[in-house]
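Asks: Here is my input; please provide its structure:
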Amino acid sequence: MTTQWTTPSALGRRLQRTRVGHWFAGSQGDPYALILRAMRDDPSPYEEEVRARGPVFHSEALDTWVIADGVLARSVLTDARFGALTREGGRHRAEHLPPAGAELHPDRAGDGHGGAPADAGPAVPAEDEAAVEALAEQVSQTLLSELGADFDLVADFARRLPAQVLAEFLGIPAADRGRFEELLTGCARSLDSRLCPQTLAITRAGLAAAAELQELLARHLDDGGARPARAALTLAVGVAEPSSVLLCNAFETLGSAQGERDALCHSPERAGAVVAETWWRKPPVRVESRIAQEDVSLAGMPIPADGHVAILVAAAQRDPAIAQARAADGPTDAPGQGDGTGIPLGLLGDAHSTSAARAARTIARAALRVLAREAPGLRASGAAVRLRRAPVTLGHARFPVSRAGSGALTAPGAA
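Replies: Reported below is the predicted structural model:
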């Protein structure tokens, strides 16, 4: 853990300053700041306010250019002039943001655009996706067989599943797999914490979990093997929570769509289509961040080198122009078909996120297929409660379900 974060009072002040900045900007009507406040279940009204302000909205208070336009979002996410880090290899205005742990802070020795280390290679090669899916199906069956009639879909299944799949995929020894799962669960807020300050307790626990997880992976992977520990760390954190969020979002959507739920239970192989549609409606990563590597003009708006751009993924995928083009192109997640409008933003050929996104999709698809086949009567037994301070994932805090339950989901709550 970095020295300036080890003092609780210093860390608390830093988190509080960031939170106050978001709160003040939101009070002045800045829709991006209201999104980062993350205090409601549905941020779409704020996302639509960003859209209403033009193709590129400049949040002056937060020094960020925000995009909800579907075509422009795709352009930025596939443009080599945008990367994950500044030209000097750091985070944009890092002193004004919540601390970032090692799990999502790329090395300086990356590619020319601030992405993953140049020699890291794809963390989950395409040829391994089938193996990951088979493993996810096996683990899903095992987890489900160990659960009773009533359980929490988040804590008891959706978060445990990717951790156990990743432990097997990465080759973590059996003796350390329990601890690996605990530490990965401790990193569940990592994606959200980079843009939205968490509470002091959650932040300290997350930083400690990330540091120990990196040490655990280094013990087993930094031996000259094909997958460096740092790349494995980024993969694990980038896959785990999005997998959980995507699965829970898909299950929640089915709870309010009786016909779709019945069709899935009748034909579990439809899980892939359900997950694909969920990714469009309720993506597991709602905000993508990029840094301009040179002076760039977007829709006539000048973005300076090292300028921060935020892509509102959910809003961009709701763009009416994209919806029309997608209908004409036909839904697909395969690169190189049509003009790409049928590919959800998280699955584009973008070096910073595609491998993790595809792995998350694969795990969620396998899990939903198993739930439909092995527990067709599974229903929500209470309110699905979403997390607060989670503008990136909008994940669930808890989701009580029952194999004997019936009916649609109740209205969601908050935590």
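
Asks: contacts, neighbours, all on C-alpha from now
Replies: OK.

Asks: Remind me which helix or strand residue 58 belongs to.
Replies: If you go by DSSP states H and E, residue 58 is part of strand 56-59.

Asks: scratch that, residue 14
Replies: Applying DSSP H and E, one finds residue 14 within helix 8-27.

Asks: That helix - contacts with which helices or strands?
Replies: Packing partners of helix 8-27 (3 or more Cα pairs under 8 Å, 6 or more residues apart in numbering; DSSP states H and E): helix 31-37, helix 200-221.

Asks: this one as well, want them side by side:
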Amino acid sequence: MLGLAQRAVDRKWRLPMGPLVGRYNPYSPAYISDPYRQLDRLRAAAPIYRSRVTGSYVISSYELASEALTDRRYGTNRKEDSSLRSKMFFRLAKFTPEEENALDNTLGAVPDEVHQHMRKAIAYDFSRRRVTALRPRMEFWVDKLLDEAAARAEFDLIGDFAAKLPILVAAELLGFPPQDAARLQEWSDSYLVLVDPLINGAGIPRMNAAFHQFDPYVAETLRRKRAEPGDDLITRLLEHHLAGEFDEVQLRVLIMMLMIAGHEVITNLIGNAVAGLLRFPDQRELLAADPDLMPAAIEEFVRYESPIQAAWRIPGEDLEIGGVRVPAKRAVTVLIGAANNDPAQFAHPRRLDLTRGDNRHIGFALGSHFCPGTWLARVEGAAALSRLLERFPRLRGDADRLRWKPAAGLRGLYELPLTL
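Replies: Purely as a prediction, here's the structure:
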């Protein structure tokens, strides 16, 4: 039986959308356009409740979200989720044994010991010092893309810039040839189905087809790196593999996941930031007058319109959260975007404030499964936005006609046309 808080919510909050749709529906048009009104109502009614839409327990308050993300009683392997929705997903997907094996060896699914080895293996290349040292190379790619934009009066910030930049940077960091960026982007986009199944073009067949191209490509790259090591992450990961820290499959999957995971987050960070500045011209003027404000601005961009909207955790034992009993092996959806707009933690949360003090957002999650690319996103986002605003101080766009992607796990724009 659910706790008193859950039963109180069931009696208190009746939405006209009907009992089968539920109270948290990230795929409704109204939610996609502006999730925060619904999230405010959800948080006020109950900071945690069981969603019929997602089949999980949904957390929307900053306090409970922070606790869940740092609680070591939770895991991240979504295949352990016992909810019917999760079971049906894996049953209907009909993965081949090879595809299933790859999913079982992602960073969030491997045993904890292997997980820690993987995180240590990438720690150097994603450290603040290493990423900061790479900023000149980031700016090289930023300027190259902006040079192309300058040749025309209008350009799409997302398709022409924000989606291309992270692929070029990640390819160089990992050790892939930059001329392969287009197909690396295509393969990476195919995996968005694991986060947001309603994004245009997403689908299990497309993802599986991409895997059977991407995996041999990574295997060939590893063969080349064995013969000709370089100063890149793939070479260093290969050394960890040869030391016995993870096997060949785990190595290849880790490389693919590093390529896939980072680019959508950084794309969304850049797009969401520009959309925010268009919506709040006073903050844009403030940033233009004081470029040194950019590091603080990045934190506020991540808080205000979080590129990562949700994180999933699977409790290893029965828990009671906020008065609601959560059974073991039943997914908990931590709504990062809701937590980052909780007025109990942030004053006037729907106000973009680049001078906000004590901005302890959880936009990159927390705990042992926090986003390993946090500093890459910060430094790359700062390099992209600084150059963009410096080179095109009069850029214009319509912040009232934004086309958002479905926002179950990520929040970002399909496009953002700008006049430079």
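
Asks: follow-up on the earlier one: let's have the helices and strands packed on helix 8-27 of the first structure in a markdown table, adding distance to residue 10 of the first structure and mean neighbour count.
Replies: Shown next, in a markdown table, are those (distance: least, Cα to Cα, whole Å; neighbours: other Cα atoms under 10 Å):
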| stretch | distance to residue 10 of the first structure | mean neighbour count |
| --- | --- | --- |
| helix 31-37 | 21 | 24 |
| helix 200-221 | 10 | 19 |
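
Asks: And these: which comes nearest residue 302 of the first structure?
Replies: helix 31-37 (18.7 Å; Cα to Cα).

Asks: That closest one vs the second structure, mean deviation?
Replies: Taken against the second structure, helix 31-37 of the first structure registers an average deviation of 3.7 Å after superposition, with mean Cα distance after the TM-score superposition for the first structure.

Asks: Specify, as a residue range, where the strand holding residue 58 of the first structure falls in the second structure.
Replies: Using TM-score structural alignment, strand 56-59 of the first structure corresponds to residues 48-51 of the second structure.

Asks: which residues touch the matching stretch?
Replies: 6, 9, 22-24, 56-61, 321-322, 324 (Cα atoms under 8 Å, 6 or more residues apart in numbering).

Asks: And stretch 93-106 of the second structure, by the same measure?
Replies: The contact list for stretch 93-106 of the second structure (Cα under 8 Å, 6+ apart) reads 109, 110, 204, 208, 211, 249, 250, 253, 254, 257.

Asks: Show me which of those are buried.
Replies: 109, 110, 204, 208, 211, 249, 250, 253, 254 (16 or more other Cα atoms under 10 Å).

Asks: List the ones among the contacts of stretch 48-51 of the second structure that fall in helices.
Replies: Of the contacts of stretch 48-51 of the second structure, the ones assigned to helices by DSSP state H are 6, 9.

Asks: Quick check: which element contains residue 183 of the first structure?
Replies: helix 174-186.

Asks: Off-centre distance for that helix?
Replies: Distance, stretch centre to chain centre, for helix 174-186 of the first structure: 20 Å (Cα atoms, centre = their mean, to the nearest Å).

Asks: next one: stretch 150-166 of the first structure
Replies: 16 Å.

Asks: Pull the residues that contact it.
Replies: Contact with stretch 150-166 of the first structure is made by 132, 135-136, 139-140, 143-144, 147, 177, 180-181, 184-185, 236, 239-241, 243-245, 247-248, 363, 396-403, as judged by Cα under 8 Å, 6+ apart.

Asks: What's the ChimeraX syntax to select whichever of those residues are buried?
Replies: To isolate the buried ones among the contacts of stretch 150-166 of the first structure in ChimeraX, judged by 16+ other Cα under 10 Å, type:
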select :132,135,136,139,140,144,177,180,181,184,185,236,239,240,241,243,244,245,247,248,363,396,397,398,399,400,401,402,403
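
Asks: Would you mark the buried spots in stretch 64-73 of the second structure?
Replies: Buried residues in stretch 64-73 of the second structure (16+ other Cα under 10 Å): 64, 65, 66, 68, 69.

Asks: and these as JSON lines, adding secondary structure and distance to residue 51 of the second structure?
Replies: Putting the buried residues of stretch 64-73 of the second structure into JSON lines (DSSP: H, G, I helix; E, B strand; the rest coil; distance: Cα to Cα, whole Å) gives the following:
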{"residue": "64", "secondary structure": "helix", "distance to residue 51 of the second structure": "16"}
{"residue": "65", "secondary structure": "helix", "distance to residue 51 of the second structure": "16"}
{"residue": "66", "secondary structure": "helix", "distance to residue 51 of the second structure": "20"}
{"residue": "68", "secondary structure": "helix", "distance to residue 51 of the second structure": "17"}
{"residue": "69", "secondary structure": "helix", "distance to residue 51 of the second structure": "19"}
